[in-house]
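Colleague: Just the structure for this:
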Amino acid sequence: MGGIDPERFLRLVRGEIKGPTASAARMGLGLAAAAYGLGVAARNAAFDRGLKAVHRARVPVVSVGNLTLGGTGKTPMVEWLARWYRARDVRVCLISRGYGRADAVNDEALVLEENLPDVPHLQDPDRVRLAEIAVDELETELIVLDDGFQHRRLARDLDLVLLDALDPFGLGRLFPRGLLREPATSLKRADAVIVTRADLAPADRLAAIRSEVRRRNATIPILEARHAPRDLVDGDGSASSLDGLDGREVAAFCGLGNPEGFRRSLESLGCRIADLRVFPDHHPYSAEDVADLVRWAGASGANLVLTTQKDLVKLRLSNLGDAPLRALRIGLELLDDARPLEDLLAALLPESRPVADA
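Modeller: The predicted structure follows:
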């Protein structure tokens, strides 16, 4: 969003900022969203009608994507898929555009590199070219395309779409009036929907999400998942258990598309949050930011500072002043029968590989 304060933008589009100036701004954003929607519709129609070329890789491609701006938990889903296929001895390569860094791999790539050291990850806007490199140079047998739902140049054999249970449909409006990258009708292209952070939503909300998905795609498998806290990691990647967090006062900060999910994860562990500081998604921490965080941590009075793994891989610190700094590492956990998804994944296995868990 350029130089716009993301928190203020969200408050504006949610209607939390009142007054004639805010109303006029929302009207302008609505006009911009209408133009954006025409562009999205024209682009999708061009692909649907074969007016834009689609390139097929020589190996199966599984895409993980979403409908909205902001975090829906794609990185944990990508990791889950890579682990599923690696457990069956499939040579997997991850490919993505590489948002957030112009000069090197971005934060999601650093997290995946730390958690999946045996799975290569290629980043470039030209993902068709990356697919060729993956097959020709890395002998890849299957590609996982990260954030691929809108990237239609590369054909995919399986389209998985993630919906965040806390805000599944981006306020119901296209960007910039809302947070939708494309309308919910696009779910007709999906092969399965995974509702993430389902453990943080009440049953009636989950039922409403399922109903809305069914309106767009009557037969699609719908699964629910949560971001399960696994452990704490320090700046060197060393892990420690979650024991002792229940009832402990902590300060926390993050640079996420959905900071509310992080806050709720900490609360689910019993943490008492003295202060939560939010940075923009993909925030590149500077030396000034670190010095400011040291002052902030000291003023909070907490003797432990928690962040996300996505933030810590950019900082590589184990302390902020006198306070230990740890990242909460999470993993995706399916909450219901995984067989509908696993059946789709198994259909893409090389013939020589076992379907059952390794």
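Colleague: only C-alpha atoms for contact and neighbour calcs from this point on.
Modeller: Will do.
Colleague: was I right about Cys271 contacting Arg248?
Modeller: Yes: contact criterion C-alpha atoms under 8 Å: Cys271 and Arg248 qualify, at 5.3 Å.
Colleague: who's more crowded, these two?
Modeller: Neighbour tally, Cys271 and Arg248, criterion other C-alpha atoms under 10 Å: the higher count belongs to Cys271, 19 against 15.
Colleague: For Asp147, see how far away that one is.
Modeller: 31 Å (C-alpha to C-alpha, to the nearest Å).
Colleague: Then Leu206?
Modeller: 23 Å.
Colleague: Compare those two (neighbour count), which wins?
Modeller: More crowded of Leu206 and Asp147, by other C-alpha under 10 Å: Asp147, with 23 against 19.
Colleague: burial of the closest residue to that one other than its chain neighbours, as a residue count?
Modeller: Closest residue to Asp147 apart from its sequence neighbours, by C-alpha to C-alpha, 6 or more residues apart in numbering: Gly65 at 4.4 Å. Gly65 has 25 neighbours, counted by other C-alpha under 10 Å.
Colleague: Before we compare anything, build this one as well:
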Amino acid sequence: MGRIDPEGFLKLVRGETRGPLATIGRLGLGLGAVGYGLGVAARNAAFDRGFKTIHRARVPVISVGNLTLGGTGKTPMVEWLARWYRERGVRVCLISRGYGRADAVNDEALVLEENLPDVPHLQDPDRARLAEVAVDELETELILLDDGFQHRRLARDLDVVLLDAIDPFGLGRLFPRGLLREPPRSLRRADAVVITRADLISADRLSAIRSAASRLNGAAPILEARHAPRDLVDGEGDASPLDGLAGRSVAAFCGIGNPEGFRRTLDSLGCRIVDLRPFPDHHPYSAADVADLARWAEAAGADLVLTTQKDSVKLRLSNLGPAPLRALRIGLEILGDSAPLEVRLASLLPEDPPIRE
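Modeller: Got it, this is the predicted structure:
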């Protein structure tokens, strides 16, 4: 089977691709979404009514997840939470399903390993089993469940759900007709809602998203966050400041769930983007891809090539042909008052916190 063209799929489901074949294609995707929705509803009902077993870990579990396919900023949120607890001396372990690489840990795990070297990360589809391993073998005091909103086998003490401000509700349709993994009403299971990339939209649009989230779940606090650019990283992991990006001719590429978010972040830095090339999420770059990207960057006339840290950790290159290659490293920054979330985080701190020397 050939690779799915992410741009082509998005244009189709958004209605940007016109013509009889596109119309038939959207009808077919709509029928697929009906079946998908029935499956999601049946699975959630099985957990809600106790037909499926929910396993509870012996330590608190915080899940970070979303309603949609594609990137909402889960990895930066997980990193922010891990740092919050590590600063308070709590032994944290990250657990996730693991996907995107058959032979090793995936790209998101590599990013977290680079940014959080003192936090272990376990990957396996059986996350209930991983929770036991984390406690028994790593003496973990708190578990962060990455991309865990739909993984209901493992009980959680706090469900943090992210909404991407650029497209918070996945075009308003279930996959494959849209990008929703489950209906928006599922947001009622959330204990806290974080609107990511809130700085990239208008105040009116942000207010509308907050209102929609509040209607779906009036009990959960709603926070706003941005993906704050931190620095540039080369293939060796060495960092350099962001100074000098404004006005510079940049070619960019990424294999992430939301390439538009990456484009807007680069725009906010004042880059002159001569071309942006998207790849499918979790794209495994081959030698042929690297050679092709080098030719593409040279043809674009860019004097710098930028990508995401998630892509860079798989490439480990500092140049593409004659052009330098750098990854834009970002960190999550809560905008406004973070107290409503931090109060909930503090309630899960160990009763006898470790003594710092």
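Colleague: After superposition, what is the TM-score?
Modeller: Here the TM-score for the pair of chains, by TM-score structural alignment, normalised by the length of the second structure, is 0.98; 354 aligned residues with a C-alpha RMSD of 1.1 Å.
Colleague: coming back round to it: what's the average distance for the helix or strand the residue nearest to Asp147 of the first structure falls within when superposed on the second structure?
Modeller: Using DSSP states H and E, Gly65 of the first structure sits in strand 61-66. For strand 61-66 of the first structure, the mean deviation from the second structure after alignment is 0.2 Å (mean C-alpha distance after the TM-score superposition for the first structure).
Colleague: Identify the residues contacting that strand?
Modeller: For strand 61-66 of the first structure, contacts defined as C-alpha atoms under 8 Å, 6 or more residues apart in numbering pick out 72, 74, 77-78, 142-150, 155-163.
Colleague: The longest helix seen in the first structure vs the second structure, average offset?
Modeller: Identified as the longest helix of the first structure according to DSSP state H is helix 20-48. Once fitted to the second structure, helix 20-48 of the first structure is off its aligned match by 0.8 Å on average (mean C-alpha distance after the TM-score superposition for the first structure).
Colleague: tell me which residues of that helix are tucked away?
Modeller: Within helix 20-48 of the first structure, the residues that qualify as buried by neighbour count (16 or more other C-alpha atoms under 10 Å) are 26, 29-30, 33-34, 36-37, 40, 44.
Colleague: Would you format these as TSV with distance to Met1 of the first structure included?
Modeller: Putting the buried residues of helix 20-48 of the first structure into TSV (distance: C-alpha to C-alpha, whole Å) gives the following:
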residue	distance to Met1 of the first structure
Arg26	15
Leu29	13
Gly30	16
Ala33	14
Ala34	18
Tyr36	15
Gly37	17
Val40	18
Asn44	23
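Colleague: roughly how far apart are Glu260 of the second structure and Glu224 of the second structure?
Modeller: 19 Å.
Colleague: Could you check which of these two has the larger neighbour count?
Modeller: Glu224 (22 against 13).
Colleague: which position in the first structure aligns with that one?
Modeller: Taking TM-score structural alignment, the alignment pairs Glu224 of the second structure with Glu224 from the first structure.
Colleague: Val34 of the second structure now?
Modeller: Matched to the first structure by TM-score structural alignment, Val34 of the second structure sits across from Ala34.
Colleague: Now for that match: which residues touch it?
Modeller: Leu174.
Colleague: Tell me the spacing between it and Val40 of the first structure.
Modeller: In terms of C-alpha to C-alpha, Ala34 of the first structure sits 10 Å off from Val40 of the first structure.
Colleague: Strands of the first structure, residue ranges please.
Modeller: 61-66, 92-96, 121-123, 142-146, 158-164, 192-196, 222-233, 239-240, 249-255, 272-279, 305-308, 319-320, 323-334 (DSSP state E).
Colleague: could you dump those to a markdown table with distance to Ala299 of the first structure?
Modeller: Shown next, in a markdown table, are the strands of the first structure (distance: least, C-alpha to C-alpha, whole Å):
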| stretch | distance to Ala299 of the first structure |
| --- | --- |
| strand 61-66 | 38 |
| strand 92-96 | 39 |
| strand 121-123 | 39 |
| strand 142-146 | 39 |
| strand 158-164 | 33 |
| strand 192-196 | 34 |
| strand 222-233 | 23 |
| strand 239-240 | 26 |
| strand 249-255 | 10 |
| strand 272-279 | 10 |
| strand 305-308 | 12 |
| strand 319-320 | 12 |
| strand 323-334 | 11 |
